[in-house]
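Q: no letters, just coordinates:
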């Protein structure tokens, strides 16, 4: 099959591999980009998929916190222009506050909830679409909380203090005072925004993802030509490294580039004279996991004209 320039471009952006290597990998995988990523990694021609890979959907992530409870909500729009619209920003802010009062993370329940002014959230969204003239959707929400302590918010690339491109919440269970927990939580949230952990600890990592990583590691190790028992040890070592680098508590703190997050939290607790536990977090990046269709304007015009 023909390999498109768009597929080569996407594969290069995701792996950092050379153009010819990308074209060859796509040829060997019949144009399957995901399979090509794995193939390049197996051959040692690509790093792990970039965590901050391009996100295409527009809109805003909003966060809201009240006491020991916090929520993050993603509201998508078609263009970044709408994300700069005050009406849309007000809607995202209000939706986050409404979500904070719910008992579940069900978007359907959020849509049916009362919106300030008397409408439901869905009614307000429909009105937004009609008046702004662009489709918008509430994509997801996540609530976290602690029995005592603090939930600390952080927004990266913020358009206002409560919304932007990346929203993070950090739950710290502790009897320590807010003047200890707030700055600690913010530093950890900034780390999360930058380091993109996949789970709180190794036990929380997705099993399907781990199997995929193990398969890649096994193929790479097998190419070394070493005995099977050595290959297994190489695979186990690669998986341990993967877990350490992708579980939040074992990640190295970006602020000092040497201390695991678990130790950062433990040390803060010792200095405060009260145990601090990092129990949960949320990291929402706008458009994460959404592939947006890239329009070919020339082709669209040609099609319209019947060419």
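A: Perfect, I can see it now. Remember, it's a predicted structure, so these values are computed and weren't measured experimentally.
Q: for the rest of this, base every contact and every neighbour count on C-alpha atoms.
A: Noted.
Q: my understanding was that residue 146 contacts residue 70; is that so?
A: No. Residue 146 lies out of contact with residue 70 (C-alpha atoms under 8 Å); the separation is 9.4 Å.
Q: name the residue in the two with the higher neighbour count.
A: Per other C-alpha atoms under 10 Å, whichever of residue 146 and residue 70 has more neighbours is residue 70, with 29 against 19.
Q: helix or strand: which one has the more buried one?
A: Assigned by DSSP states H and E, residue 70 belongs to strand 69-77.
Q: go through the helix or strand that that strand is followed by and flag the buried ones.
A: Sequence order places helix 80-83 as the next helix or strand after strand 69-77, per DSSP H and E. For helix 80-83, the neighbour count (16 or more other C-alpha atoms under 10 Å) marks 82-83 as buried.
Q: try it against this one:
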């Protein structure tokens, strides 16, 4: 068997971008044949994937699936919107969403799950897909909602196919009433969440650090106006109520009619549903939110390339 030197491993790494241990194994499997080792890495989906792993993936798709009392959602990122329109990419997102539904939206469990139609798990399949599709991809997040009795409803904004789009929302409603009418309400609430982007279901569910930070800012603003302390307290409480109306789901104005407060709209719907309705949770994924996108100056890149 040929001797696998550090220099040979280094050369293969530079040629393929593969990991050190992967390159060493490839050379061992091919008896030190460099070109055969390149092919071995490519077949395993390890060559191209490693080179692309550093590139920003902020495009892609949100996948959403519901099944009665359960729902799940995933975000799979790609580098370009063009790839997100690719049938193979969309099929991957559909498969990942189905896996997430079976695993209650647990991201670690999704990554470790067997990928359908292959002998690889999800993480390994994505590595393989990076090599074949030609772009970096990242399974960024997953989430799931469930209720003991009721429905989990969904909404997909800018849908490119059934259950696939640029934004996804799940809303969990608990009720023993008419399931079809309950789901109709759930879909309306999901559309509302997509548009209004609430931070919590109720004021009690709000992150208290966020509320106190807002309260401090409002108090400083009120004090700067020169008002007496007792007036400042009333001003702050009034502005906090307005803050809740902006960020708390049940206190927001329902976007469906532009008039009714959401908690009132839910209460009004109970008559047709035939039972009390409780909003138990919601999840909203907007594609690429929070990802720092690379900004490039194409003209400067061309100038730099030609000056050398």
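A: In hand now; what should we look at? Since the structure is predicted, the reported quantities are computational estimates derived from the model, not experimental observations.
Q: any idea what the TM-score is?
A: TM-score for the superposed chains, counting by TM-score structural alignment, normalised by the length of the first structure: 0.77, backed by 251 aligned residues with a C-alpha RMSD of 1.8 Å.
Q: mean shift between the strand holding residue 70 of the first structure and the second structure?
A: Average distance, strand 69-77 of the first structure versus aligned residues of the second structure after superposition (mean C-alpha distance after the TM-score superposition for the first structure): 0.7 Å.
Q: which strands and helices sit next to that strand?
A: Judged by 3 or more C-alpha pairs under 8 Å, 6 or more residues apart in numbering; DSSP states H and E, the packing partners of strand 69-77 of the first structure are strand 58-66, helix 86-100, strand 136-145, strand 149-160, strand 163-174, strand 276-285.
Q: looking at these, which is nearest to residue 196 of the first structure?
A: Closest of those to residue 196 of the first structure is strand 276-285, at 7.7 Å (criterion: C-alpha to C-alpha).
Q: can you tell me what part of the first structure the helix or strand where residue 8 of the second structure lies aligns to?
A: Using DSSP H and E, the secondary-structure element containing residue 8 of the second structure is helix 6-16. Using TM-score structural alignment, helix 6-16 of the second structure lines up with nothing in the first structure.
Q: so which elements touch that helix?
A: Helices and strands touching helix 6-16 of the second structure, by 3+ C-alpha pairs under 8 Å, 6+ apart, are helix 20-29, helix 34-43, helix 47-52.
Q: quick one: end-to-end distance for stretch 218-228 of the first structure.
A: Stretch 218-228 of the first structure has an end-to-end distance of 10 Å (C-alpha to C-alpha, to the nearest Å).
Q: just the helices and strands packed on helix 6-16 of the second structure: most buried one?
A: With neighbours taken as mean count of other C-alpha atoms under 10 Å, these reach their highest mean count in helix 47-52, at a mean of 23.
Q: which stretch of the first structure lines up against it?
A: Using TM-score structural alignment, helix 47-52 of the second structure pairs with nothing in the first structure.
Q: same for that helix, what does it pack against?
A: Using 3+ C-alpha pairs under 8 Å, 6+ apart: helix 47-52 of the second structure touches helix 6-16, helix 34-43, helix 122-133.
Q: in the longest one, which residues are buried?
A: By 16+ other C-alpha under 10 Å, the buried positions in helix 122-133 of the second structure come out as 122-131, 133.
Q: all helices of the stretch 201-308 of the second structure, in order?
A: Under the criterion DSSP state H, counting those that start in this stretch, helices of the stretch 201-308 of the second structure are mapped to 208-224, 229-247, 262-273, 298-307.
Q: next, the angle helix 229-247 makes with the first one.
A: Regarding helix 208-224 of the second structure and helix 229-247, their directions subtend 140 degrees when assessed with axes from the mean of the first three to the mean of the last three C-alpha atoms, to 10 degrees.
Q: cool, and the shortest one?
A: Relative orientation of helix 298-307 of the second structure versus helix 229-247 (the same axes, to 10 degrees): 70 degrees.
Q: list the helices and strands helix 298-307 of the second structure packs on?
A: With contacts defined as 3+ C-alpha pairs under 8 Å, 6+ apart, helix 298-307 of the second structure has no helix or strand neighbours.
Q: got it, and the longest one?
A: If you count contacts as 3+ C-alpha pairs under 8 Å, 6+ apart, helix 229-247 of the second structure packs onto helix 208-224.
Q: mean distance, the helix it packs on to its aligned residues in the first structure?
A: Looks like 2.5 Å for helix 208-224 of the second structure (mean C-alpha distance after the TM-score superposition for the first structure).
Q: could I get the buried residue list for that helix?
A: Of the residues in helix 208-224 of the second structure, 215, 218-219, 222-223 count as buried by neighbour count, 16+ other C-alpha under 10 Å.
Q: then stretch 93-104 of the second structure?
A: For stretch 93-104 of the second structure, by 16+ other C-alpha under 10 Å, it's 93-104.
Q: residue 265 of the second structure: what's it in contact with?
A: Residue 265 of the second structure makes contact with residue 254 under the criterion C-alpha atoms under 8 Å, 6 or more residues apart in numbering.
Q: same thing with residue 185 of the second structure?
A: Counting by C-alpha under 8 Å, 6+ apart, residue 185 of the second structure touches 266, 269.
Q: need the counterpart of it in the first structure.
A: Using TM-score structural alignment, residue 185 of the second structure lines up with residue 184 in the first structure.
Q: got the angle between the helix or strand harbouring that match and helix 228-246?
A: Using DSSP H and E, residue 184 of the first structure sits within helix 178-195. Counting by the same axes, to 10 degrees, helix 178-195 of the first structure lies at 130 degrees to helix 228-246.
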